[in-house]
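> Sequence isn't available, so here's the structure alone:
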């Protein structure tokens, strides 16, 4: 018994010694050239990020300055005297809340409209077989190549003829659908196999029910992308609101801030007031982008994942 226990102890000790004697695997070191390339890439990206974010930081800093400080030290990031006078004046001495409400109303309705109508049009071009479908799709592609400025005067004349100029309807209806949104949804629906819809049709679902209950939920990645692009586009829209309205009561944030820049609401440079309005105008779009930035995807890649 003693010999067996001694052997066991010796064997265990030998195993521990062998284990400790084994060389520990060394981590492979990254070559110096590769590390130098990575650090160079990081420095370039940091530099580009600073270039892009510097104007926004300058706007935030300038919104807390006095008029004299903003005029004399426009590029300074540290105000001589931190003041909230620009924000107070923006909410008490200007129609900024009205502009914000008009923009929110138009943006929400336009975003919902684009999601619905662009999805319907994209599904029709993808699934419905009708004569001239290719011509219609090429027409949408052609519209994408036309600069928006070219359509401003015809849009103004149409709104006047329809009697909806200088109304909420004239501001909203022309934006309810876009060729880019139809193209995105059509390309996504093309990547969804048609066989998925056969089960719903066997159960007696019609064309719209199949679209609404089966296909549309599968297009969630494309829908999120369309929502983000529609919200951002309608929130920052300027050209259409210039030609579709005239009354100050229908001003949006873009046209209202433009009136601040042009000096229509007072004398002086009003730099802090203008910068404060620009900063507040940027916040909703920035928040939406940071929340859903991972959802902004390539349409084909999103279709494969869906």
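In hand now; what should we look at? Keep in mind that this is a model prediction, so the values were computed, not measured.
> CA only for contacts and neighbour counts going forward, please
Fine.
> in the stretch 101-250 of the chain, which spans are helices?
For the stretch 101-250 of the chain, the helices identified by DSSP state H, counting those that start in this stretch occupy 133-144, 152-162, 168-172, 179-190, 195-202, 207-210, 216-218, 220-235, 239-244, in order along the chain.
> same for the last one, what does it pack against?
Packing partners of helix 239-244 (3 or more Cα pairs under 8 Å, 6 or more residues apart in numbering; DSSP states H and E): helix 152-162, helix 168-172.
> Now do the next helix or strand after it: everything it contacts.
Sequence order places helix 253-261 as the next helix or strand after helix 239-244, per DSSP states H and E. By Cα atoms under 8 Å, 6 or more residues apart in numbering, the residues outside helix 253-261 that reach it are 96, 99-100, 102-103, 236-238, 241-242, 265, 270, 273-274, 277-278, 281.
> before we move on, the earlier item: looking at the helices and strands packed on helix 239-244, which is buried most?
Compared across those, helix 168-172 shows the largest average neighbour count, a mean of 19 (mean count of other Cα atoms under 10 Å).
> Kindly check the end-to-end length of stretch 74-87 for me.
This stretch, stretch 74-87, spans 18 Å end to end (Cα to Cα, to the nearest Å).
> do stretch 146-165 as well
Stretch 146-165 has its terminal residues 23 Å apart, counting by Cα to Cα.
> what does that stretch rub up against?
Counting by Cα under 8 Å, 6+ apart, stretch 146-165 makes contact with 170, 239, 240, 243, 244, 245, all of which sit outside it.
> Check stretch 232-244 too.
With contacts defined as Cα under 8 Å, 6+ apart, stretch 232-244 is touched by 103-104, 106-107, 110-111, 149, 152-153, 155-156, 159, 165-167, 170-171, 175, 251-252, 254-255, 285.
> Residue 279: what's it in contact with?
Residue 279 neighbours (Cα under 8 Å, 6+ apart): 56, 59, 60.
> Comparison target below:
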């Protein structure tokens, strides 16, 4: 009797193992099937997102007639760099590019410095009204920037810096989102690191500059890229800060090209060539530092 029970138990165990294997196989099949569906959907979305940029690059190498006749074709009938030659030789594009570089370099440098200092002050220094200032900072982040254009214009005019590099740069030297990011990153750094420096009689600025700031490298890189992209692509501020043609930036110049103020309505190659060149610096900066942006825990210290 005991042998018969043992045989039945083994048969039941084998059947259970087979059912478990079949169940596991079905589950794995569903997982892999759903993964393939997800990959296909992601590839399609990526293609939809990238396709306009590819069409833009292809059209910039077409003739005006070819672009008008075949606006979405990916292969030009005749490859030509005439649009780029016109941009650099027969337009103010080099001047626009120079102005954008000057403004972007100063704004990016200023934001990295001042945002980090303000973020450190809100994170580590104890003073009256600190929480109120931070609350106002968060409130400013929720206000659409277009609402502030008229007050910004009035302030720039009253300070006498309208139509100048100062008027284009100074109002952009600090932004609420950068301060918010730096403040939150500094909050994640243990204070024991700074307490040891205080024992060695290091001052507040020395602690910030020599000890805490190097540890905030991931946040600094993030701020650098966001500031570069924001100032490089800024348009509304430059509209209210200047009207001199000699201070036109790439965004204003390309907008004028797109609207047909500086070119005929069907001159697609020169317009898209200008737009393509404008996207290159931001794309290069992003691809260089994208791994460091993703690794947001780099440099953190655990107690």
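In hand now; what should we look at? Note that the structure is a prediction, hence the values are computed from the model and not measured.
> Got a TM-score for the two of them?
Between these two chains, after superposing, the TM-score reads 0.88 (TM-score structural alignment, normalised by the length of the second structure); 278 aligned residues with a Cα RMSD of 1.7 Å.
> that older thread, and residue 10 of the first structure, which of the helices of the stretch 101-250 of the first structure is closest to it?
Using Cα to Cα as the measure, helix 220-235 is the one of the helices of the stretch 101-250 of the first structure that comes nearest residue 10 of the first structure, at 64.1 Å.
> Just tell me the aligned range of that closest one in the second structure.
On the second structure, the counterpart of helix 220-235 of the first structure by TM-score structural alignment is residues 217-232.
> The matching stretch against the first structure, how far on average?
If you overlay the two and look at stretch 217-232 of the second structure, the average distance to its match in the first structure is 0.6 Å (mean Cα distance after the TM-score superposition for the first structure).
> re earlier: present the helices of the stretch 101-250 of the first structure as CSV; the columns should include distance to residue 117 of the first structure.
Putting the helices of the stretch 101-250 of the first structure into CSV (distance: least, Cα to Cα, whole Å) gives the following:
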stretch, distance to residue 117 of the first structure
helix 133-144, 14
helix 152-162, 20
helix 168-172, 13
helix 179-190, 8
helix 195-202, 20
helix 207-210, 13
helix 216-218, 12
helix 220-235, 11
helix 239-244, 19
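> quick revisit: if any of the contacts of helix 253-261 of the first structure are buried, put those into a ChimeraX selection.
The buried residues among the contacts of helix 253-261 of the first structure can be selected in ChimeraX (16 or more other Cα atoms under 10 Å) with this line:
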select :96,99,100,102,103,236,237,238,241,242,270,273,274,277,278,281
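> Of the helices of the stretch 101-250 of the first structure, give the one that comes closest to residue 74 of the first structure.
Taking these one by one with Cα to Cα, helix 220-235 is closest: 27.5 Å.
> what comes up buried for stretch 174-187 of the second structure?
174, 175, 176, 177, 178, 179, 180, 181, 182, 183, 185, 186.
> Tell me the counterpart of the fourth one in the first structure.
Spelled out, it's residue 177 of the second structure. Using TM-score structural alignment, residue 177 of the second structure pairs with residue 180 in the first structure.
> cool, the last one as well?
Taking TM-score structural alignment as the alignment basis, one finds that residue 186 of the second structure is matched in the first structure by residue 189.
> hang on, isn't its match packed against residue 217?
No: the pair residue 189 of the first structure and residue 217 does not pass the contact test of Cα atoms under 8 Å, sitting 11.3 Å apart.
> Need the nearest residue in space to residue 174 of the second structure, chain neighbours excluded.
Closest residue to residue 174 of the second structure in three dimensions, ignoring its sequence neighbours and counting by Cα to Cα, 6 or more residues apart in numbering: residue 111, at 4.9 Å.
> That neighbour contacts residue 178, correct?
Yes: when contacts are counted by Cα under 8 Å, residue 111 of the second structure is listed as touching residue 178 (7.5 Å).
> hey, what's in contact with both of those two?
Listed contacts common to residue 111 of the second structure and residue 178 are residue 223; contacts here mean Cα under 8 Å, 6+ apart.
> May I ask you to name the longest helix in the second structure?
Assignment by DSSP state H gives helix 2-60 as the longest helix of the second structure.
> Can you tell me which helices and strands that helix packs against?
Contact analysis of helix 2-60 of the second structure by 3+ Cα pairs under 8 Å, 6+ apart lists helix 268-294 as its packing neighbours.
> how close does the residue lying closest to the match of residue 177 of the second structure once chain neighbours are set aside sit to residue 196 of the first structure?
If you skip the residues right next to it in sequence, residue 180 of the first structure has residue 144 as its closest partner in space, 6.7 Å away by Cα to Cα, 6+ apart. Note on residue 144 of the first structure: its distance to residue 196 of the first structure, by Cα to Cα, is 31 Å.
> And for residue 165 of the first structure?
According to Cα to Cα, residue 165 of the first structure and residue 196 of the first structure sit 45 Å apart.
> any idea how far the alignment partner in the second structure of residue 203 of the first structure lies from residue 186 of the second structure?
Matched to the second structure by TM-score structural alignment, residue 203 of the first structure sits across from residue 200. Residue 200 of the second structure is 21 Å from residue 186 of the second structure, where distance means Cα to Cα.
> And residue 27 of the second structure, by the same measure?
Noted for residue 27 of the second structure: a distance of 44 Å to residue 186 of the second structure, by Cα to Cα.
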